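Novice: sequence first, predicted coordinates after that:
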Amino acid sequence: MTDAPLAADPRSHGLWERTAPPPPPTTPLSGGTQAEVAIVGGGYTGLSAGLHLAEAGVRVVLLEGMEIGFGGAGRNVGLINAGLWLMPDDVPGILGEIHGERVLRLLGGGPREVMALIARHGIECELTTSGTLHLAVGKAGKEEIEAREAQWQRRGAPVRVLSAGETAAWTGARGYAGALLDERAGTLQPLAYARGLARAAIAAGVTIHTRSPVQACDASGKGWVLRTPGGELAAERIIVATDAYSTGPWASVRAEQLHLPYFNFATEPVPEALRATILPGRQGCWDTKEVMTSFRLDARHRLVFGSVGALRGTGTAIHRSWARRALAKLYPALAGLGFECEWHGQIGMTSDAVPRLHRFADSIIGVSGYNGRGISPGTMFGRVLADHLLGRLPDVDLPLPVTPMQSAPWRAAKEAWYEYGAQAAHLAADRL
């Protein structure tokens, strides 16, 4: 059984590793084994796919190179958002009318399905269901959220714009021009959710092997053989669910995406006297700035405060100093409140900000590229992949078109620009 920390880097998973329930017992793959479906990757997509397949009676073995939730599933902010990052009306223009509206319907209902899975399997993950607030900064921000409101309302979504006064009351912060309240959404403890999905998948019959990175994938008869340092797995079909942290045979998934670094700081618990005025409804928030800020409360009243950037090298001190200044500006009463944890990860960004559906070879399929919206889309596309392999969802009804793999041009240079550009922005921002 593995009981090692998720990573050697203490800034990899921060508060979430500290407060999540323990993972279910797993072991590395040793020797040879077989499955109808092999899943590579122990994040939301892989775990959701495995759970849905096993519930339908399919023999599933999941291989995770590190530990459950090691990638984005254990590092993100914990917002259960509906839809994509894009404006809703932009999606059909990118994917075509049929696929675009399918994706919007699928992901518009994503938070509801995440919440239903949590309830059905009794997953302890600090779930809140009171929505999220997209906070408008200035006139341009207000126009943006008003456009989002109109586009989602035309599709029947329960979203509405709050005035500046309402936004101040809902957040306890002043200075925002308004906010878009999305009643479909909520928050959770992201690593706890991943570990809960793993427990549910194991209970349904999935075998999960952690510390089992796939080093090779070879055709064999009517199927495939996956090789890890400790063993081999023969499978008829494979789901690739490695996304932004991909290595090995599917490192091309990583190469297709730009890594946008994102960090979070978790404060000490907000003093009890202030809890009635700071996010009293416990909505998760993010703003309309290009270098955005996000914040939310966890179950123990810590404020989780984040933005674009990596906590390494010169970035650690720059972003920490900015976070203290920005938090004091947003909530003057919290000036001086200490930070308990700090961590960062990588958001995988595709060139057009929509996910990718790839067929890597005969009987090998995967979805990747969630562009900062991993919880709900990862869960939903895991179910989609399961339904497809079960024959319930034919090619013609898939929510995404199958596209060829394409490497992101100038990837290293653009990623350096993101990281050091965020440092430059935070070095000067929010000085009192």
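Specialist: Noted; the coordinates are in hand.
Novice: from here on, just use CA atoms for contacts and neighbour counts.
Specialist: Fine.
Novice: show the contacting residues for the residue most central in space within the chain.
Specialist: The chain has Gly374 as the residue nearest its centroid, 2.6 Å off, counting by C-alpha atoms, centre = their mean. By C-alpha atoms under 8 Å, 6 or more residues apart in numbering, the contact list for Gly374 reads Tyr44, Gly72, Ala73.
Novice: need those residues in JSON lines (columns: distance to Val91).
Specialist: Formatted as JSON lines, the contacts of Gly374 follow (distance: C-alpha to C-alpha, whole Å):
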{"residue": "Tyr44", "distance to Val91": "23"}
{"residue": "Gly72", "distance to Val91": "24"}
{"residue": "Ala73", "distance to Val91": "24"}
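Novice: among those residues, who's most crowded?
Specialist: Tyr44 (33 neighbours; other C-alpha atoms under 10 Å).
Novice: in the stretch 51-200 of the chain, which spans are strands?
Specialist: 60-63, 79-80, 132-136, 159-162, 178-182, 186-187 (DSSP state E, counting those that start in this stretch).
Novice: of those, which is nearest Pro249?
Specialist: strand 60-63 (13.2 Å; C-alpha to C-alpha).
Novice: contacts for the closest one?
Specialist: Strand 60-63 is contacted from outside by 29, 34-42, 46, 50, 53-54, 205-210, 212-214, using C-alpha under 8 Å, 6+ apart.
Novice: try this one next to it:
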Amino acid sequence: MAAERALPNLWHATAPAAPETTTLAGDIVADVAIVGGGFTGLSAALHLADKGLKAVVIEARMIGFGGSGRNVGLVNAGMWTKPDDLIATLGKSIGERLLTELGDGPSLVYSLVEKHGMDCEAVRNGTLHLAVGEDGVKEVAERQAQWKKFGAPVEVLDAEQTRRLTGAKGFTGALLDRRAGTIQPMAYARGLARAALAAGAHIYTSTPLESAERKGDAWKLNVPGGSVTARNVILATNAYGTLIGKTPWTAHTEELTILPYFQFATNPLPDHVAAKILPERQGCWDTGLVMTSFRTDKQNRMIFGSIGRLDAMAQGTHRAFAKRSVRKIFPEIGDFSFEYWWDGRIGMTTNNLPQTHQLAPNVYSVSGYNGRGIAPGTVFGRALAHRVMGEEHAIPIAETPVTPDPWRTPKSAFYHVGAQAKHLVDHRF
């Protein structure tokens, strides 16, 4: 898929260098084997190592190769699903617990950044959910009313307040969530990896899982150069689970619909232009039918994203749409060019909530962050660490049987083709 091709990714280019890792060669034994070197797997490794357990991460490509190194970098609180809908789906007790833990998710992220001195452009000035039209105003007002019941510091802004905070044209209001913020996502992933290694974890890159087999009360995970034997296994591959080989547990990848998402980053904008655009550096996304997002980085680049895949057929359409959109939203931006562009996969579930499973004895997984990978990934990584340490109720959502979605392939194709069609015509007039 396009998400696996080498595209010029801003986050890869500007993050501090990854800690030194090697490919696994030989047979090793661990307390916990973790498959996947993104936010979830690295958070689990860090929290396990902090408790003195031998945690081994095997990553098919490189640290942050998947969604962790490709996303927008918004450290959001909660899930995309509105609080009332989440509680209706999960029930009052579990729903309120999940809302609390994920509402506090940004605090966990920023505390880890501070504790371990991560150089990852962490800014905690909130995020802005931008309203498109009157329907958008109603939506953000509903979200504010529902979050207020939990004491969340969220505020509805009118069109003029939104304009002042963003410098953007065409939005009818916004929801400002002061719990949230932005981060350089690849730098954060590499920071988690560095912290986990310092705590005693082991990370092997370019080490794809090929197969797994039961050996007594443990699991043997086979990789090209050797194996890891561990009593406990954490699968933290999310939308990139197809990169691993055939195991007894891969059915959980069949419950995810893949939503492709691209981003384009401009050249650094002149200071006099950048001063008028997101002066407090909030990250933004909108209520549009086909969502778009934008934010800036510390070099004053504008980073614009939307649904779609940058394959050979669609890249030109999405690039032209991104250029038109930036000019329309920020009419004073002047001349600019795109220096970086990349895409990735978002794992979507049928109820828009993460799915956690015990796939076999002592084998645990979580997937389906539905576009909210940074804070939930960090939270669920910590929860999975505590789960394998014997805390039965550590995960803030009920473990369920795997339920493959028979419509996942046509839905994924619809997102790709539908977004391309819409972007072909949007903002032309």
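Specialist: Great, that's in hand. Worth saying up front: this structure is predicted, and the values here are computed from it rather than measured.
Novice: what TM-score do we get after superposing?
Specialist: After superposition, the two chains reach a TM-score (TM-score structural alignment, normalised by the length of structure 2) of 0.97; 423 aligned residues with a C-alpha RMSD of 1.2 Å.
Novice: could I have the buried ones of the contacts of strand 60-63 of structure 1 as ChimeraX selection syntax?
Specialist: In ChimeraX, a selection of the buried entries from the contacts of strand 60-63 of structure 1 looks like this (16 or more other C-alpha atoms under 10 Å):
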select :29,35,37,38,39,40,41,42,46,50,53,54,205,206,207,208,209,210,212,213,214
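Novice: now, the contacts of strand 60-63 of structure 1 that are in helices?
Specialist: Gly46, Gly50, Leu53, Ala54 (DSSP state H).
Novice: hmm, back to that, CSV please, covering the strands of the stretch 51-200 of structure 1 and showing distance to Ala116 of structure 1 and mean neighbour count.
Specialist: As requested, the strands of the stretch 51-200 of structure 1 are exported to CSV (distance: least, C-alpha to C-alpha, whole Å; neighbours: other C-alpha atoms under 10 Å):
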stretch, distance to Ala116 of structure 1, mean neighbour count
strand 60-63, 23, 27
strand 79-80, 13, 28
strand 132-136, 18, 27
strand 159-162, 20, 21
strand 178-182, 18, 26
strand 186-187, 13, 27
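Novice: need those in a markdown table with distance to Leu393 of structure 1, can you?
Specialist: Formatted as a markdown table, those follow (distance: least, C-alpha to C-alpha, whole Å):
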| stretch | distance to Leu393 of structure 1 |
| --- | --- |
| strand 60-63 | 19 |
| strand 79-80 | 25 |
| strand 132-136 | 31 |
| strand 159-162 | 30 |
| strand 178-182 | 29 |
| strand 186-187 | 28 |
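Novice: so which of those comes closest to Gly93 of structure 1?
Specialist: Shortest distance between Gly93 of structure 1 and those, using C-alpha to C-alpha, is found for strand 159-162: 22.3 Å.
Novice: the closest one corresponds to what range in structure 2?
Specialist: Aligned by TM-score structural alignment, strand 159-162 of structure 1 falls on residues 154-157 of structure 2.
Novice: how about stretch 120-135 of structure 1?
Specialist: Per TM-score structural alignment, the counterpart of stretch 120-135 of structure 1 in structure 2 is residues 115-130.
Novice: just the helices in the stretch 201-350 of structure 2 please.
Specialist: Assigned helices in the stretch 201-350 of structure 2, in chain order: 271-274, 315-329 (criterion: DSSP state H, counting those that start in this stretch).
Novice: what's the most buried one of the ones you listed?
Specialist: Of all the helices of the stretch 201-350 of structure 2, helix 315-329 carries the top mean neighbour count, a mean of 18, counting by mean count of other C-alpha atoms under 10 Å.
Novice: counting contacts, what elements does it pack onto?
Specialist: strand 302-307, helix 408-425 (3 or more C-alpha pairs under 8 Å, 6 or more residues apart in numbering; DSSP states H and E).
Novice: what's the most buried one of the ones you listed?
Specialist: Of these, strand 302-307 is the most buried (mean count of other C-alpha under 10 Å), at a mean of 24.
Novice: average offset of that one relative to structure 1?
Specialist: Mean deviation of strand 302-307 of structure 2 from its aligned counterpart in structure 1 after superposition (mean C-alpha distance after the TM-score superposition for structure 1): 0.4 Å.
Novice: from the chain's centroid, how far away is that strand?
Specialist: For strand 302-307 of structure 2, the gap between its own C-alpha mean and the chain's C-alpha mean amounts to 15 Å (C-alpha atoms, centre = their mean, to the nearest Å).
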